[in-house]
Each structure stands twice: as structure tokens, then as C-alpha cells.
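*Asks:* quick one: sequence and predicted model below, then my questions.
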Amino acid sequence: MVLTFDPFREFDRLAGQMLGTPATMAMPMDLYRSGDHFVLHCDLAGVDPGSVEVDVDGRALIIRAERSPRTDADVQWVRRERATGTFERRLQLGDGLDLDRIAATWQDGVLTLTVPVAEAAKPRRIAINSGGHDAPVIEGEKTAIGRS
């Protein structure tokens, strides 16, 4: 049986529940894997970067941001579609991610999070011993690995 490693398995479920909510519309995001890390881009146009908080609580990644309303006295609104207030997105992270090494950057109103895959979850090659008398013995076992 082949299992596919998917550390964001809950993402699709949560996105389905959150689709159309103010937080989703106020914080649209893209998520993809590039090599041995995941990248999340979250659009936060008009948000003060100082109001953005990124927290990890257990396996939950929480992004909070606040967009303040424009308060100019001489403005007469014709149309107002950009949501204001405090917004939060929560993503359940699967196993196999290095949560201690998440990096966050801000550029042009886009929050970018880079989440590395944990070393233990990365693909690796297992060495195969060929037959012979020098094959290692598993502790507690009477048979040697690699013997024919």
C-alpha cells in the first residue's frame, strides 16, 4: 500500500467550511509545495503589518490581522467592498512539518509563510546490504540482515 504524505490534509476540509466567510474573503491565500517546504501566500492589502500575528498552537497555524476603516471626515462613500475589522484564519497542520522553523515575510501587502518539511518526513534511501558474513545483526534477533 502506498500512502501519500499530505501535512495539510485538514486544509481542504477547513477551507470548505470557511468558504465564503468574511475571513476567507478578507484573507485569500495560495498554498503550494516547493521542494521540501510548503509556501503560503496570504493577501492582506490595506492591513498594517504591525497588526498581523502568526501563532502556532499545537498543530494549528493561526493568522490574525486587522484592517482599520478609513475615517476621513470629508469622504462620501460610493461603494465599500473591502472588509474592515479583525480577521482570523486557522489551518490544521498535519504531521511531518517542522513547526519550529516556520518563517514569515511581508512584502507589498502579502504575508508569506514558509513551512519546512521535517527531516524525519523527507524521502530517504535505505542502504541494502548484500549477502555475506559481515552483515549486521539486529539486536535481540538471532538472524542477520542481508543473509540469503
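*Replies:* Yep, that arrived.
*Asks:* please count neighbours and contacts with C-alpha atoms only from this point.
*Replies:* OK.
*Asks:* can you give me the end-to-end distance of stretch 47-58?
*Replies:* Using CA to CA, to the nearest Å, one end of stretch 47-58 lies 27 Å from the other.
*Asks:* what sits up against that stretch?
*Replies:* Residues from elsewhere that reach stretch 47-58, judged by CA atoms under 8 Å, 6 or more residues apart in numbering: 61, 62, 63, 64, 65, 66, 67, 68, 99, 106, 109.
*Asks:* let's bring in a second one:
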Amino acid sequence: MLRFDPFNEIEAMTRGLLTSQTGTDRSPRFMPMDLYKVEDHYVLTADLPGVDPGSIDVNVDNGTLTLTAHRSARSEDSVQWLTSERFFGTYRRQLALGEGIDTAKISATYENGVLTVTIPLAERAKPRRIEVTRSGESKPIEPTTIEAG
């Protein structure tokens, strides 16, 4: 369904490490997420605490799902920082969607700092039972149970 892009993660981690000084502009290191399948759809949840819901963008283009969000920096210039561990800036995550996804029905919600994206399977990708008929007959063959013994 989804493929991991290691180069995007390495780039984000390197950028975060190079700009991790206290009290300076620091971009987010990563967007932690979970991905799981439930029946006929996938669910992606991403932790985005403190993000303005209006800054969240979920986009599908040419088989790639892109999640983007922004958390603004505190604007207190006269502050003497003792510790500055919270990241601010733009979070971005891209995932390649596999075949069989209904991209027109992808939906997203944001609640309590968690972005939830529901990614449904296309009808053609859902498992289905195929009836077996005998040659020359239109009546389906009834399945039988064979008992061991």
C-alpha cells in the first residue's frame, strides 16, 4: 500500500541536527505516525501537537500522499531561553500510495493534536468471492464440506 522514502527522512533528520541549538530557529525533525489496515481501508494517524488546524494540508497527486502542517514559533523576542526543545516550522511527510486505493474518497480529521487520514481501498481491490459454475450451466456449484474421518 505505502512505500517508505528513506531519503526524505534522512534529509529531515540532518536538517534538524544541524540546526538544533537552543533558542534558534529549528525545524521539526519528523512527523511521528502510525499506519494500519482495518477491513476495507487504511488509517494513518500523525502526531501534530500545537499545529494550527488551518495550516494542515493533505494532498494526493500522481499516487503520492503528502501531509504538510506548520507550527509557529513563539514571538517573544525579549525572552531569555533556559530550554527550547519544542520544534516549530513546517512538518512534511510523503508516502507513495500503492495500487488499489480510492484516492477520491481519502478523508482527514484533526482532533487533540492528532491528524487522522482514512485511505479506502478501491472497490476493484477489495476481496470478493467468485462463484464457480459447471461448463454449460448457469447455476452455481454449491460448496460442500468434506469431513475428515
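*Replies:* Sure, I can see it. Note that this is a predicted model, so its numbers are computed, not measured.
*Asks:* out of the contacts of stretch 47-58 of structure 1, which are buried?
*Replies:* Buried members of the contacts of stretch 47-58 of structure 1, counted by 16 or more other CA atoms under 10 Å: 63, 64, 65, 66, 67, 99.
*Asks:* all strands of structure 1, in order?
*Replies:* 29-34, 37-43, 53-57, 60-67, 85-92, 103-107, 110-116 (DSSP state E).
*Asks:* tell me the most buried of the ones you listed?
*Replies:* strand 110-116 (a mean of 19; mean count of other CA atoms under 10 Å).
*Asks:* buried residues in stretch 78-92 of structure 2?
*Replies:* Across stretch 78-92 of structure 2, burial judged by 16+ other CA under 10 Å covers 87, 88, 89, 90, 91, 92.
*Asks:* so can I have JSON lines of those showing distance to residue 11 of structure 2?
*Replies:* What follows is the buried residues of stretch 78-92 of structure 2, written out as JSON lines (distance: CA to CA, whole Å):
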{"residue": "87", "distance to residue 11 of structure 2": "16"}
{"residue": "88", "distance to residue 11 of structure 2": "17"}
{"residue": "89", "distance to residue 11 of structure 2": "15"}
{"residue": "90", "distance to residue 11 of structure 2": "14"}
{"residue": "91", "distance to residue 11 of structure 2": "12"}
{"residue": "92", "distance to residue 11 of structure 2": "11"}
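*Asks:* what is the nearest of those to residue 48 of structure 2?
*Replies:* Within the buried residues of stretch 78-92 of structure 2, proximity to residue 48 of structure 2 (CA to CA) peaks at residue 91, which comes in at 8.4 Å.
*Asks:* now do the contacts for the closest one.
*Replies:* The contact partners of residue 91 of structure 2, by CA under 8 Å, 6+ apart, come to 27, 28, 30, 31, 67, 68, 69, 70.
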